[in-house]
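Participant: sequence isn't available, so here's the structure alone:
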């Protein structure tokens, strides 16, 4: 139904949203506020949706995806991973990350076509209360902070006589004043927010232009570096001081390059009863392509296509570029902060280094622009559920979420200015891996079901599979980090891996598939094998993270869950949600 100007909307929490502000732009399903829909993940309809002008073509969606993902990964992390973690095998790290991302990306492709709604499907407060603007802004500010550091790094390559000029000293002191403050990040974040205040329709032309420029830049540095490859720089391909553990940990950091997909569709896993309150863990990093599906032309077809095309383009660019860098310069001499520009200078190609550095500075801010696009739409959805104040749902005369953009942008700018890049990288990567894992599991719950005589068998098997995968990852971490691993540890590792295979086979054979004849959208192939492989790889990579990053992430999840329970206690959620949650908790373990 369409809300008329004299009606108002009131779900739970902060109260009603005047429909006069949104009636022209938003269309809701009849069950949007009564809690009657959206609970069954196998439905083809989200809990609620709204429609803005559908103006995003397939090319626009691919531009958003590529623009979001190709950036700090190749320009910032490649040199760091090659120098400190993987050596010449940095390309293998990117490939492992790409394959795991591909498994999850195909799941996103189906869910993006199955539930093509703007702002995704954050329905219940137990999911949405975990999502705060600061963490979304953290994903964007990691790139924004990197941009400011890039400008300073480039200016420090000037000739000595240039460094004595007052103009040079002014820029250095402004961009890098110390105390952990970076005004370069402040500037680029501010510009991105100002562009988005005019709306996605207006800013997409900027996105398309800079995405094309960015792809050409990566192709240029890849081809040039491959021409300069020396075979001796690639030997040994996996340095003994890093070993296989370094390659795997490098792939964990490489996941920062695959944050352009929207894990918010994993909410449908929670609607099946899995994850309960933590499905929101880190989905805010995957927001660009799927979150714009409500503004996409023919989203059921174009959103999956855009995700798959983006995966192919991004993985190819990362693998080729990283292989070129590792072959052009000995890994011991690769700069951690400015890999490609310093690599070209190392080989005497100063003009190529300057062109690459300027190109990076020019195109890297695009990641900030496309990363912050989704936040106002998420705030809008949460405001519709009464979780956030009503002003987040206000739409101006151009159907833009201007107030939501201002608030989200302000938080992003603050974090980008004061939080160092290094403090965000591992935290984002570990959160992304959890989001991938939950999304993979959500596809299994959508496409399979428990036997009639054994309710919740599928859910229980998935829990056991994830526990065994975690044990396997921890044991495998011990095997590759210790030079001499005991026989018992190796046996336990193989046993837990075998247990994961057995459980996966039980899911495949004992849990019936849900038949969908001609669903009208992309279907993930090889379910449940492909999603289970994605889950296993993701958990394996999670165990390779630094302990302090995992502790911070765990603290965030606990905070999100406590926030959700607090709102249940205060009655901010509709009563029927509380009843369903209690019933579900009892039923799982009967």
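Facilitator: All right, it came through fine. Computed from a predicted model, the values in this text were never measured in an experiment. Numbering: from 1, shown residues only.

Participant: please make it C-alpha for all contacts and neighbour counts, starting now.
Facilitator: Noted.

Participant: quick one: the helices in the stretch 451-590 of the chain?
Facilitator: Ranges of helices in the stretch 451-590 of the chain, per DSSP state H, counting those that start in this stretch, are 457-481, 487-510, 529-542, 547-570, 575-588.

Participant: from the chain's centre, how far out does the last one sit?
Facilitator: A distance of 30 Å separates the centroid of the chain from that of helix 575-588, by CA atoms, centre = their mean, to the nearest Å.

Participant: in it, which residues are buried?
Facilitator: Of the residues in helix 575-588, 577, 581, 584 count as buried by neighbour count, 16 or more other CA atoms under 10 Å.

Participant: cool, and the fourth one?
Facilitator: Judged by neighbour count (16+ other CA under 10 Å), helix 547-570 contains these buried residues: 549-550, 553, 556-558, 560-565, 567-568.

Participant: which other helices and strands contact that helix?
Facilitator: Applying 3 or more CA pairs under 8 Å, 6 or more residues apart in numbering; DSSP states H and E, we find helix 547-570 packed against helix 125-128, helix 422-447.

Participant: against that first model, consider the following:
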């Protein structure tokens, strides 16, 4: 028997590749999702605020008609990350997604950093979607003569358009509609994933139908002059020009994260090695096509400077002049965004479930309901935090925070593929990233993951420069929120995760008859 000695409480202790799969088998979650359900889960997660809300804000504030290029750039960057996710998910089909991948390849501290970054992806993304939901819901109620006071449908922090982009000011209201929406949509997750999958599949089909109808009826109303110039002249900062195109791409980058939600369901997939690549890459391809079609029609109908509203698709249909279509789109948007709220809350709860299972978060996040076998306590905590953010913050600020988390997460995932190929070349990989790679002093570096890292850094650069510029010009709120988020995460790890880590207390890992056996772990 050969032993691999691990220092107790090492910051970079790694979880052996066989352990995630075993832990997944023992966590009590049911394998009930097939390839179609995973594909719909991904589509349901991708199609949401990115197309229903942020397309308008990105065009109005940054790119103009050039937002079409922004979608191409963002989607192109996601392809490389999607391929890396597919390899890792098929090799390690476990709950926890990128967090578990990093734990097995890079070590505990990088895994914690990634797990905490995923809060920006899922928790904050759910808050953003709730804000978009609020805009369409208020507009829908207005169609029936029901007027919601502005103080109950606008966030405490408001985004104000300025030359070069936008700034933030404190308002007097709170988006109570968005906060309530989060809590209501998280409720089905408490009663079992099967119920969630059935509801989600129905909503996704309706959502796609709404967008296709919008494209079909809106195509004939496109005004070609709205695309001229395709890239408006820069007006300073990141307002238009190619600077604005790339800034808009960094803003809407997060809108493609739905394929990652598929990987968080690995422990509940019937045949993960086969089904996960189908769900991840399939949903990414389908949604990219839908995004481009809808964005083109939206820009073609409404002058881009008028699109900085919470319900741009409704505004476009109003220009068409078909009352029945306006009502149909509003209803579809309201119902469609509910699936995103459920998907983001679902993804965040499963990531925290995996982190709690490893001792890095309190055990409440992995406490399963006796009857429904769902992490119900963690779901309630997460939904409450999402509701608070949805009520207080504007959609533009939420979008920027999410994109930072997405770019960092995708980069670490790409790096994990490179690391795992070198440390565990014998690991079975039902799906491998294409195009091979090259070696530097014997260390394998894949073309796809390397370019994925480059594209993620390329995506995040305009965003970071813009946030720094805002801070220097008297708008430090985004930087302060990001710094506070990092500080809270560091505190949780130092005072809880580091002390209670299950793998950190492992003193040795022995290999006996091909099976890895932990010794010295906490009871």
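Facilitator: Sure thing, it's come through. From a predicted model like this one, the values you see are computed outputs, not experimental measurements.

Participant: what TM-score comes out when they're superposed?
Facilitator: The TM-score (TM-score structural alignment, normalised by the length of structure 2) is 0.77; 449 aligned residues with a CA RMSD of 3.2 Å.

Participant: coming back round to it: highest mean neighbour count out of the helices and strands packed on helix 547-570 of structure 1?
Facilitator: Burial of these is given as mean neighbour count (mean count of other CA atoms under 10 Å); helix 125-128 ranks first at a mean of 27.

Participant: from residue 463 of structure 2, how far off is residue 457 of structure 2?
Facilitator: Distance of residue 457 of structure 2 to residue 463 of structure 2, given as CA to CA, to the nearest Å: 10 Å.

Participant: ok, now residue 46 of structure 2?
Facilitator: Residue 46 of structure 2 sits 21 Å away from residue 463 of structure 2, going by CA to CA.

Participant: rewinding a little: comparing residue 457 and residue 463 of structure 2, which residue is more hemmed in?
Facilitator: Higher neighbour count among residue 457 of structure 2 and residue 463: residue 463, with 22 against 17, using other CA atoms under 10 Å.

Participant: surely residue 439 of structure 2 is within a strand?
Facilitator: Yes: applying DSSP: H, G, I helix; E, B strand; the rest coil, one finds residue 439 of structure 2 inside a strand.

Participant: which ones are touching residue 118 of structure 2?
Facilitator: Listed by CA atoms under 8 Å, 6 or more residues apart in numbering, the contact set of residue 118 of structure 2 reads 348, 351, 405, 406, 409.

Participant: residue 190 of structure 1: which of the helices and strands packed on helix 547-570 of structure 1 is closest?
Facilitator: helix 422-447 (19.4 Å; CA to CA).

Participant: the closest one vs structure 2, mean deviation?
Facilitator: Here the mean offset of helix 422-447 of structure 1 against structure 2 after fitting is 1.4 Å, by mean CA distance after the TM-score superposition for structure 1.

Participant: what helices or strands is that helix leaning on?
Facilitator: helix 90-114, helix 133-155, helix 243-254, helix 267-271, helix 457-481, helix 529-542, helix 547-570.

Participant: report the angle between the axes of the second one and helix 422-447?
Facilitator: Orientation check (axes from the mean of the first three to the mean of the last three CA atoms, to 10 degrees): helix 133-155 of structure 1 against helix 422-447 gives 130 degrees.

Participant: and helix 133-155 of structure 1 with helix 547-570, angle?
Facilitator: Going by the same axes, to 10 degrees, helix 133-155 of structure 1 makes 150 degrees with helix 547-570.

Participant: what residues of helix 133-155 of structure 1 count as buried?
Facilitator: For helix 133-155 of structure 1, by 16+ other CA under 10 Å, it's 133-152, 154-155.

Participant: just how off-centre is the helix or strand immediately after that helix in the chain within its chain?
Facilitator: Once the chain leaves helix 133-155 of structure 1, the next helix or strand it forms, by DSSP states H and E, is helix 160-163. When C-alpha coordinates are averaged (CA atoms, centre = their mean), helix 160-163 of structure 1 and its chain have centres 41 Å apart.

Participant: and for the following helix or strand past helix 160-163 of structure 1, what's in contact with it?
Facilitator: Moving toward the C-terminus from helix 160-163 of structure 1, the next helix or strand (DSSP H and E) is helix 166-175. Under the criterion CA under 8 Å, 6+ apart, residues 148, 151, 152, 155, 162, 163, 182, 183, 184 lie in contact with helix 166-175 of structure 1.

Participant: many thanks, have a good one.
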